[in-house]
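# whatever this is, show me its structure:
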Amino acid sequence: MRYVKWIFVVLLVSSLTSFVSKDKPTGGLNVGDIAPDFKIQSMSDEQHELSNLKGKYVLLSFWASYDAQSRMQNASLSNVLRAASNQNVEMVSVSFDEYRSVFEETIRKDQIVTPVCFVETDGENSDLFKQYRLGRGFTNYLLDDNGVIIAKNISAAELSSYLN
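Modelled structure (predicted):
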């Protein structure tokens, strides 16, 4: 009888752990894909296009103030680029906060000073969110000078070593 209980416990635990994803895949595009072009307005109401940055390496950072991991990643990537003496990467930071005031306060608190920092107030309903397939989580992409994704989910340490 005692063995039956243990067998039941083992079966129960193994069935529960089989539903837990061990390597949660992130959404979006993959290395080797061409980053879709987009137009977006800056805080000063200027229109910007990703295609205008061709010829430069670009770090696209998608985030939202309510997503702690993406927000921390965005801030640390911004700090690395600000501290880099060899500035060969342009950062484009896109927040999916639905309220401009929340975005502006987050930028102020996180000290994000990227010249190309945007808020997409349609949030997860925006075409940009869908175009980059961010439904499984925010991410960042490093693009080469032709707009091809050469790295995904790059960390601040990886970006720092890339810049050196």
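# C-alpha only now, for contacts and for neighbours.
Fine.
# against residue 10, how distant is the residue nearest the centre of the chain?
For the chain, residue 139 is the residue whose C-alpha lies nearest the centre (Cα atoms, centre = their mean; 2.4 Å). For residue 139, the distance to residue 10 equals 37 Å [Cα to Cα, to the nearest Å].
# now do the end-to-end distance for stretch 21-34.
OK, stretch 21-34 end separation, Cα to Cα: 28 Å.
# in it, what counts as buried?
Judged by neighbour count using 16 or more other Cα atoms under 10 Å, the buried positions of stretch 21-34 are 26, 28, 29.
# now the second one, please; I'll put the structures next to each other:
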Amino acid sequence: MKTLKSVIALAFGVVAGNAAFPQAPATLQLDGRTPVTGKVYLQKFQNKMFSTIDSSKITNGKFRFATPVQLPELYGLTFDKDKAPYFLFLDNPKAEISLDSAKYFANTTVKGSAAQDLFSLYKTQRGVKIDEFIKAQPASIVSAYVLYRDFSYRLTPEEIESNVALLDKSLAGTQYVQVLNGLPAVLRKVAVGNKAPDFTSTDVNGKSFTLSQNLGKYILLDFWAAWCGPCRRENPNVVKAFEKYKDRGFTVIGVSLDKSKAAWVKAIKDDGLNWTQVSDLKYWDSEPAKLFAVRAIPGNFLIAPDGTIVGRNLRGAELQQKLEELLGASAANAAGK
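The predicted model follows:
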């Protein structure tokens, strides 16, 4: 079967300012041609999520957008608004795109966007050192995005601060740097040895749940989602830990970053998660996730009976080992002496 492609010509008319930072308001004039029928959707990226900001009906193989946008920024193009779009960094008044309609947009090409060129190159590299990447292109929005999206969840507060300092000051107004600037303070609050912040959420039955009212055992506060493949693969290990230590003063509290209650409830049943589950169904806008600076899932915090955080992101054998240390036979014998 032949691969279908759309050849899109993008032209931007600047309404005010220019393409320099902070982001300049512009009106997108996007014309395209495609053999695909239906619609093309233009989406905006915000907090790890894409939301549709415009759509264009394909008529006689052609479509057009005239949409207010911010440049430079990350957008998405897709033929199905319910599926992941093609990631498109736009920083140039003119760009030309061959948008492959096959799965994952494998053969898509972009001309005229330096940011997209850099992002495409980044995706082909392995073992990227974020500080070196930023130093090579400190003023690119891609540097800010990569630090925000791919590295912030595995860096210490100090490392985040030092890498943000490498970015050009012109990036300060971007959504990425704004989030990055707030992360270190929150990460320090939820460091091992500190008290876990309290929160209230809603369980699967619609009842209110407050963390501070459920202390008294070792709690694994487990951030996950039905749509998260790595989370689902880790769930059997969490189930194993729960079954082994639930009668020794251990439990799990699941915090879902789902947006569909039906999918969330089905995953709980399918994976046999027989512990309290809560969610505000806000996806990456989850309030508990923000409170604990969770930027990637699966993620977890092991909380002692008095509310002190004693472990973070414990998975696989590491989780089993930590629980054995705290609640195993040797620990029980030591406590009884």
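# TM-score for this pair?
The pair, once superposed, lands on a TM-score of 0.76 when counted by TM-score structural alignment, normalised by the length of the first structure; 147 aligned residues with a Cα RMSD of 2.4 Å.
# just to revisit the earlier point, in contact with the residue mapped onto the residue nearest to the centre of the first structure from the second structure, which residues?
Aligned counterpart of residue 139 of the first structure in the second structure: residue 299 (TM-score structural alignment). Contacts for residue 299 of the second structure (Cα atoms under 8 Å, 6 or more residues apart in numbering) come out as 222, 223, 224, 312, 313.
# mind doing that once more with 10 Å?
Going by Cα atoms under 10 Å, 6 or more residues apart in numbering, residue 299 of the second structure touches 153, 221-224, 231, 255, 289, 292, 312-315.
# one more: residue 44 of the first structure?
residue 118.
# what about the longest helix along the second structure, how far off from the first structure?
In the second structure, assigned by DSSP state H, the helix with the most residues is helix 229-245. By mean Cα distance after the TM-score superposition for the first structure, the fitted helix 229-245 of the second structure averages 2.3 Å away from its aligned residues in the first structure.
# next secondary structure element downstream of that helix?
Later in the chain than helix 229-245 of the second structure, the nearest helix or strand by DSSP states H and E is strand 250-256.
# so how far is that following strand from its chain's centroid?
Relative to the centre of its chain, strand 250-256 of the second structure is centred 20 Å away, using Cα atoms, centre = their mean, to the nearest Å.
# and the angle for that strand with helix 229-245?
If you take axes from the mean of the first three to the mean of the last three Cα atoms, to 10 degrees, strand 250-256 of the second structure sits at 160 degrees to helix 229-245.
# so where is strand 250-256 of the second structure in the first structure?
Aligned using TM-score structural alignment, strand 250-256 of the second structure spans residues 89-95 in the first structure.
# and for stretch 196-215 of the second structure?
Against the first structure, stretch 196-215 of the second structure falls on residues 35-54 (TM-score structural alignment).
# gap between the two ends of the matching stretch?
Using Cα to Cα, the end-to-end distance of stretch 35-54 of the first structure comes to 11 Å.
# so stretch 87-100 of the second structure aligns onto which residues of the first structure?
Per TM-score structural alignment, stretch 87-100 of the second structure has no counterpart in the first structure.
# how distant is that stretch from the center of its chain?
Its chain's C-alpha centre and that of stretch 87-100 of the second structure lie 23 Å apart, by Cα atoms, centre = their mean.
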